[in-house]
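J.: This is a predicted model, with the sequence first.
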Amino acid sequence: MNLTKTVCPYCGVGCGVLAGADGTIKGDPEHPANFGRLCSKGAALGETIDLEGRLLTPKVNGKDADWDETLDLIAEQFNTAIREHGPDSVAFYLSGQILTEDYYVANKLMKGFIGSANVDTNSRLCMASSVVGHKRAFGTDTVPGTYEDLEQADLIVLVGSNLAWCHPVLHHRIAAAKAERPNMRIVNIDPRKTATTDLADIHLRIAKDGDVALFNGLLAHLADTGALNNDYIRDHVEGGLPAITQARLDDPSESGLTPQELSDFYQLWTSTQKVVTVYSQGVNQSESGSDKVNAILNCHLATGRIGTPGCGPFSVTGQPNAMGGREVGGLANMLANHLDIENPDHRDCVQNFWNSPTMSTQAGLKAVDMFQACADGKIKALWVISTNPAVSLPDADGVAEAIKKVPFVVVSDIMARTDTGDLADVLLPATGWGEKDGTVTNSERRISRQRAFLPVPGQARPDWEIICDVGVRMGWKDAFTFASPAEVFAEYVALSSASADFGRDLDLSIFADADYANLIPTQWPKDGKRFFADGGFYHPDGKARMLPVCAPTPCEGDGFILNTGRNRDQWHTMTRTGKAPRLGAHLAEPYVEIHPVDAAKLDITAGDLIELSNPKGTSVLRALITDRTTERQLFAPMHWTRQQSSKAWVNNLASSVVDPFSGQPASKNINVTARRYGASWYGYAAGLNPISPDCTYGAISRTLTGWQGEFAGLDAPENWEALARDLMDIGQGDVSEVRDNTGQQTRLAFHDGDQVIGLFFISPKPVSLSRSHAVSLIGTETPPLLALAGQSGADQPDPGATICACLNVGVNTLRQAIADGANSVDALGDATSAGTNCGSCKPELARLLADFQLPMAAE
């Protein structure tokens, strides 16, 4: 079998993948990020490489167009806007899913030739606060940690990071290290109890934005107990005294933790030399995100716990090339090679290297400000590449309206329909994962190759090539005549050498003579050098900076706080993962976690719908009643879009409040009101054809046999059959109908000959039936009455709702294994294979074991 070495296109772990054109996917055992392990999303990549729904030709105003006329139009429109309104009237919005070569040429075109810095990226929503924290403390955006540190640490502190679901392979590496060294301790700091919490020795349910108070309290404790590394501070750090003085002024109880919890955590941290603090979106996505980062960094700098094996702060990134984007200056306030756009010497160096006619002299518009400028009429031409801001940005409905106001909008994507693409004047078909070549950098600074193993479909082109074609047509032929991504990468490496005299951290000299085609995963800088064990920071005096940071004043409202995040098996707005049926089988419907006490107050029971609202918008989500969240705290995933639901995108509720230093939105603390959604009817559909979500409430997902949908409405339609045919795209075929004695419950089965092509179940209450069984009947020759029974017969075992997406193991299969004697997570793995791949379902397996004494409920 011919398998190609490439890299997974999802999170920032950067796992190596062996991929084949037939859909074969295996973990690469030689890649140092994952050593052959893949999470459920990575394992299902082979199910996402089909061409269904792909954009395969350029489109102008909804009609097919050829490349030459389309590229001419883009160049003309951008040149006209620049000529009539100045270079700051145009903007690019990029993505952590594009490759380093794509990022490089886009930034070169905008900053060095158009002359504006209005080029930002959705990584602004992910890790911009970490960039600011690093630059303030270290002088550069340097991530000093490596994955090996996670295995060598004696204490790992996970702050605002559901590693088990968002970075499963790293979670598995930590779990394996803890199993080998049981004395390793793990602290999970998170307002929710998550799958990650199950691995922790201590769970600290921190209050909203309580991180600065917590770590300032730790810094004061370190100082007051003589636990500072005074030699390290003297030789390598400035600002220690002001930082400690400010830390002593804050009240650690504002973290929301008890005195005993604080004491236990502080004592554990103080008494353990090898500490790694891993932080992610729970820290970054905050109005005080940058200060949270520096509060963490202060503690590591004050004790010298940085730069040595098993020690250091570690920002883990959410996207496959968030780090590569940072390296090439993908953010509006940066230049390539970690140079600063506001430093005239840095600008001159880059401009001279590019031989460019101009260079932006100041930072451009950050993501939220960029789309506000669109709303204000300041942006006349916008190019969005490989991202979906009409869903993913805060105030998503407002962003969609802002995009509509831009006179000329270009969207490059692999899919013909996205929420953002539906607003574009021009759609450009880009090559996707498996079809394009380039490099990405993972969270530990390791550069790997993404390689093509599929033919390029239709008229799709790689992003770097499209951008260069536009640059040439705008008048800069000599600067954008790259013939391959290898040539782009070579220029990027050469720029690193040209800027070496500035003594920045980003040293790519090890790639100067690299064989691009055969590039192996390589971490910079060269020779396995570690950062900062002996100082060597990038401020002019070579010292780090400890910053005095102040805990924000707690502010309690009367409503609920909505926290947004990710599902275990989905990625961003599901453009790719939504294609894989097994990834939707775990949590197929948009939901909101609510505490049982709050649910009771709102008269919400299992299966009800909840309406969340605030002045920005409204969302309707399925209630998931659980003590994993605390009272008055809600949690909802951000994946669902207008393509998959009618009311379930949640970023329309988020305000445009951002961290004042980083511009990163505060997506974890959204003020909302909540009430039971007063539906008069509920419906569930399973069908062969694509199902529409276009209902008062609707949410759809792929299945192994077609599609399924959850529906609800305020008023019952006059004709259930007509509604079902419309939603399920069933124009012809026979229908069988069953009603209960009261006439309130209706079940419809649609047949084409003897084949079941659709099932529709309606009830005045949330529909209770075995969904996995209903899905399994689509395409079979099951008699109508049996198809409408809603549960399997004795001769048809029903696996139940999927728990292990990697290996497609259902809850009923697991329950039977427990009944047959499997009394541990490992025993369940032996009996069913569940949890034996990425392991992120293991917490759910443990809960099944704990709950087995309860009556088994039908799924």
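T.: Thanks, I have the structure now.
J.: going forward, measure contacts and count neighbours with C-alpha atoms only.
T.: Noted.
J.: you'd agree residue 126 is up against residue 285?
T.: Yes: under the criterion of Cα atoms under 8 Å, residue 126 makes contact with residue 285 at 7.1 Å.
J.: More neighbours: which of these two?
T.: Higher neighbour count among residue 126 and residue 285: residue 285, with 29 against 22, using other Cα atoms under 10 Å.
J.: in terms of contact, does that one touch residue 125 like I think?
T.: Yes: using Cα under 8 Å, residue 285 makes contact with residue 125 at a distance of 7.1 Å.
J.: Find residues that contact each of the two.
T.: 664, 665 (Cα atoms under 8 Å, 6 or more residues apart in numbering).
J.: packing partners for the helix or strand containing residue 268?
T.: Of the helices and strands defined by DSSP states H and E, residue 268 is found in helix 259-271. In terms of contacts (3 or more Cα pairs under 8 Å, 6 or more residues apart in numbering; DSSP states H and E), helix 259-271 is packed against helix 211-224.
J.: Buried residues, the helix it packs on. List them.
T.: Buried positions in helix 211-224, judged by neighbour count with 16 or more other Cα atoms under 10 Å: 211-223.
J.: Give me the angle between it and helix 259-271.
T.: Interaxial angle, helix 211-224 versus helix 259-271 (axes from the mean of the first three to the mean of the last three Cα atoms, to 10 degrees): 60 degrees.
J.: List the buried residues in whatever helix or strand comes next after helix 211-224.
T.: Note on helix 211-224: by DSSP H and E, the next helix or strand toward the C-terminus is helix 230-236. Within helix 230-236, the residues scored as buried using 16+ other Cα under 10 Å are 230, 232, 233, 236.
J.: what does stretch 709-725 give?
T.: Applying 16+ other Cα under 10 Å to stretch 709-725 flags 709, 710, 711, 712, 713, 720, 721, 724, 725 as buried.
J.: got another, please set it beside the one above:
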Amino acid sequence: MSSVRSTCPYCGVGCGVLLTPKGAGGLDVKGDPDHPANRGRLCSKGSALGETVGLAGRLLAPRVDGQDTDWNSALDHVADRFSRTIAEHGPDSVAFYASGQMLTEDYYVANKFMKGFVGTANIDTNSRLCMASTVAGHKRSFGTDTVPGTYEDLDEADLVVLVGSNLAWCHPILHQRVLAAKEKRGTKLIVVDPRRTASCDAADLHLPLKLGSDVALFNRLLTAIAEAGALDRTYLSHVNGFDAALETARADSIEPTGLSSDLVDEFCRMWIGTKRVVTIFSQGVNQSSAGTDKVNSIVNCHLATGRIGTPGCGPFSVTGQPNAMGGREVGGLANTLACHLDIENAAHRTAVKDFWDAPRIPEGPGLKAVDLFRAVAKGQVKALWIMHTNPAVTLPEADAVQAAIKGCDFTVVSEIAATTDTSVLADVLLPASAWAEKDGTVTNTDRTISRQRSVLPAPGAAKPDWWHIAEVAKRMGFGSAFDFANSAEIFREHAALSGIAGGFGRDFDISGLAEITDSEFDALAPARWPVAGRRGGRFFADGQSFHSDKRMRMVPVAWRAPDARRAPRFPFRLNTGRVRDHWHTMTRTSLSPRLSAHLAEPFVEIHPVDAVNLGIEPDTLVEVTSPTGRAVLRATISDATRQGELFAPIHWTGQTAPTGRIDALVAGATDPFSGQPESKAAVCAAKAFNASWYGFAVSARPMTPTCDYWAVAPSATGWRMELAGQTIPADWEDAARNLFDLPDAQAQVVTDPARGVARLAFYENDLLISALFAGPKPLGLMRDYVATLPNEDVLTGRAPADRPDPGPMLCACFGVGVNTILTAIESDGLMTVEAVGAALAAGTNCGSCRPEIATLLANSRAREAAE
């Protein structure tokens, strides 16, 4: 079958993919060599996309009150409940929570429905958790939410500074571009991050500043720029606020950063002494109660030196979701209108209202995400529609959010999965099309619009997101305004509206595509906006902004501590983030065994000194508590994390590891300008979790654990599970039969009560189908071998001598394990990461495992030297 060009559904890089159906629902996925974002490369997640398109767990029919029904009945019910709620309590009694997983056309219809016809601005998005501080910072500096640069700037920069961005793991394809520039033209790399991450492997300088202290660092840089005479006075003639910004910066000190003056001086020398500088920033900047100020502190330095809008220069926000940018463009945030128009501007509101022929447009912002769900909890929001996101896990104070959704009078969830933490709370579930079944557009981090093309048929009764909304809107009496035939028609309307925004002098204008035909839309190649009188490129080299006076703004910002203060009860700061091979709450990635094999359970990274002080040993469990929640996580002891700080990933849910829902620990403190929550600096306490036993189980069938701790992941033959408990089962065989639901299977049981060890295997027709290993301490097993459910003597927990154990997965792109790499290093005398790649392919695709390979090489050399 011929390949179809589409776009990867993960991060905001927006990589092009070539999709080829394999029959029986399968899909072959390759990088698109002609797409400007990735030039054929894919990361580990993108490479495994073909493993995530199965129907396991898919929602295939509408459900009302837990019972499958037909579309007409479900849609009539939703329309009736929303209409009655609005009639009785007003338009602000309903709300919509959207997602950067939605296509632009879906987002457009949702925004039109809520702001134009329901008449409320209570539509927000999970992008509020991702990049809202960047939006606010951009608007303060530039007058609108404009990303100034392009990916080509990474190729042309002489210095790239990563601030709060583990680019190597979270945006690997962009990281590869930086490394290519480093090799080709000597580009320097600085990493500003509290943790030593994979991105530090190739860095020329790492600044491990304290959590939340970015403003203090960049204020010092701005001061040093002025002291060094490095100001661009010509550019500053177009800028307001320079004197006030510099005066405020001079009043700050570097003490909050915890960095030495020598290290900060070296950073300033490198930044000032290099003309072409790109400062890439991500969640470490955005997810803060001072996130907007952090953004402006970075932008200030670029404006002061005129390093913006020219090749290899500029502040560059990299977004976390595939269509966070598209959501920004259509007004998916509660405080924006479509096409970067302003909801507080009467002329803008009138223009949009007239274009839509809408009955009403709200005159001010609606509820931002955190406040929206607090309003749900208070009963102010009585009807809620959630689309393609999992707020019961991802929002701060997740336990309270979960309770709020459960207690809401009426909740609709449009989803592909039937049993997410949020789906199970819904009154109505509407089955949605998944990424390979969708048709429309997405916009990536550098403003490139790409086509998402359907390559697989939607299963069961699944329908596109825009169709869900349009059908409800029609039933609510909004008629022809939502009578869309396809996504191309929605795109044309969106493009036409952008022309009106262009008439107001807005940056977002794709009106050059407003007359595109269906066939031209189908064939649309990637295009960077604007697409109108000028073609998409860089912004602001001329110093002209989108403020009414056309001048840029430098914003005075001063360091302030994270919102919550540490106290004796909660002496640690908790930093949260992503791991290499998982995505959000794993609805998709958890379907891939090889993506789950790298890090198969939630963990907390803790400094060795803190671990000793708390009596926490490697691979044991840690109980982490905060004023809002509790988690139990596997201990990873590492000096990559600063003393007094912890790090834990965000991905695990009630479906995959109930005690690993990390956002239950995060308080709902938000930035006063952006409303973005502070997800990087929650206060918490940690102590050893006193488990009486640890276990590891594998099974060809789903398991039903009842113990204090468990985390499940897929394997090539079924499922694998880590377990632990504080009470030792009275009978291990009974406990195992209950776990596996195997009351009658043949069992092989080996127990040693004196040592507290139990090993059990269960067979059907002489085939091994399940096994459980338990002991008083963390288990040293060949897990990846055991997870294959071998029919040999599995209870040894080790592979036979004639069957090499690949060990834990290290390179997910090519399925290469740690032991395979170590064996090659020792037997073949491999000395470099490149040599390992040549021998085993590991590290030659997305490159995100290269730092770990380098660590294996360094440890091997250290062992040789010691011998």
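T.: Looks like it arrived, so ask away. Fair warning: this is a prediction, and the values are worked out from it, not measured in the lab.
J.: picking up where we left off before, so what sits against both of residue 126 and residue 285 of the first structure?
T.: Taking Cα under 8 Å, 6+ apart as the contact rule, residue 126 of the first structure and residue 285 both touch residue 664.
J.: Make sure residue 337 of the first structure is actually in contact with residue 328.
T.: Yes: counting by Cα under 8 Å, residue 337 of the first structure does reach residue 328; the two are 5.6 Å apart.
J.: in the second structure, what residues pair with the top helix by length along the first structure?
T.: If you go by DSSP state H, the first structure has its longest helix at helix 67-85. Per TM-score structural alignment, the counterpart of helix 67-85 of the first structure in the second structure is residues 71-89.
J.: Quick check: that stretch compared with the first structure, mean distance?
T.: Compared with the first structure after the fit, stretch 71-89 of the second structure shows a mean deviation of 0.4 Å (mean Cα distance after the TM-score superposition for the first structure).
J.: now that stretch, how far from the centre of its chain.
T.: Relative to its chain's centre, stretch 71-89 of the second structure lies at 33 Å (Cα atoms, centre = their mean, to the nearest Å).
J.: Pull out the buried residues from it.
T.: 71, 74, 75, 77, 78, 79, 81, 82, 83, 85, 86.
J.: can you check stretch 488-508 of the first structure too?
T.: 488-497, 499-500, 504-508.
J.: So what touches that stretch?
T.: So stretch 488-508 of the first structure is contacted by 100-101, 104-105, 140, 142, 327-328, 337-339, 346, 349-350, 353, 482, 509, 511-512, 524-526, 538 (Cα under 8 Å, 6+ apart).
J.: Likewise for stretch 2-10 of the first structure?
T.: 14-21, 24, 28, 41-42, 97, 319-320, 433, 448-453, 571.
J.: What are the buried residues along it?
T.: 3, 4, 5, 6, 7, 8, 9, 10.
J.: roughly how far apart are the fifth one and residue 14 of the first structure?
T.: Remark: distance between residue 7 of the first structure and residue 14 of the first structure (Cα to Cα, to the nearest Å) = 6 Å.
J.: what does the fourth one give?
T.: Counting by Cα to Cα, the separation of residue 6 of the first structure from residue 14 of the first structure is 10 Å.
J.: For those two, list the residues in contact with both.
T.: Contacts common to residue 6 of the first structure and residue 14, judged by Cα under 8 Å, 6+ apart, are residue 448.
J.: Centroid-wise, who is the farthest residue in the first structure?
T.: residue 741 (47.8 Å; Cα atoms, centre = their mean).
J.: ok, how many other residues are close to the closest residue to residue 335 of the second structure other than its chain neighbours?
T.: Of all residues not flanking residue 335 of the second structure in the chain, residue 365 sits nearest, at 4.2 Å (Cα to Cα, 6 or more residues apart in numbering). Neighbourhood size, residue 365 of the second structure [other Cα under 10 Å]: 18.
J.: Show me what residue 365 of the second structure aligns to in the first structure.
T.: Superposed on the first structure with TM-score structural alignment, residue 365 of the second structure falls opposite residue 363.
J.: Residue 170 of the second structure too?
T.: Aligned partner of residue 170 of the second structure by TM-score structural alignment: residue 166.
J.: Now for that match: which residues touch it?
T.: By Cα under 8 Å, 6+ apart, the contact set of residue 166 of the first structure is 11, 318, 566, 567, 568.
J.: now these as TSV including secondary structure?
T.: Formatted as TSV, these follow (DSSP: H, G, I helix; E, B strand; the rest coil):
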residue	secondary structure
11	coil
318	coil
566	coil
567	coil
568	coil
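J.: From those residues, pick the one nearest residue 204 of the first structure.
T.: Nearest to residue 204 of the first structure among those: residue 566, at 20.4 Å, using Cα to Cα.
J.: separation between the nearest residue to that closest one once chain neighbours are set aside and residue 572 of the first structure?
T.: Leaving aside its sequence neighbours, residue 566 of the first structure sits nearest to residue 637 (Cα to Cα, 6+ apart; 4.9 Å). According to Cα to Cα, residue 637 of the first structure stands 9 Å off from residue 572 of the first structure.
J.: Between these two, which contacts overlap?
T.: Residues within reach of residue 637 of the first structure and of residue 572 at once, by Cα under 8 Å, 6+ apart, are residue 566.
J.: Give me the more crowded residue out of the two.
T.: Between residue 637 of the first structure and residue 572, counted using other Cα under 10 Å, the more crowded position is residue 572 (24 against 21).
J.: Under the alignment, what does that one map to in the second structure?
T.: Taking TM-score structural alignment, the alignment pairs residue 572 of the first structure with residue 584 from the second structure.
J.: before we move on, what SS does that match have?
T.: coil.
J.: returning to that earlier point: overlap in contacts of residue 7 and residue 14 of the first structure?
T.: Listed as contacting both residue 7 of the first structure and residue 14 by Cα under 8 Å, 6+ apart are residue 448.
J.: about what we covered before: am I right that the residue nearest to residue 566 of the first structure is in contact with residue 569?
T.: No: if you go by Cα under 8 Å, residue 637 of the first structure and residue 569 don't touch, sitting 11.1 Å apart.
J.: all helices for the stretch 501-650 of the first structure, in order.
T.: Along the stretch 501-650 of the first structure, counting by DSSP state H, counting those that start in this stretch, helices occupy 581-584, 596-601.
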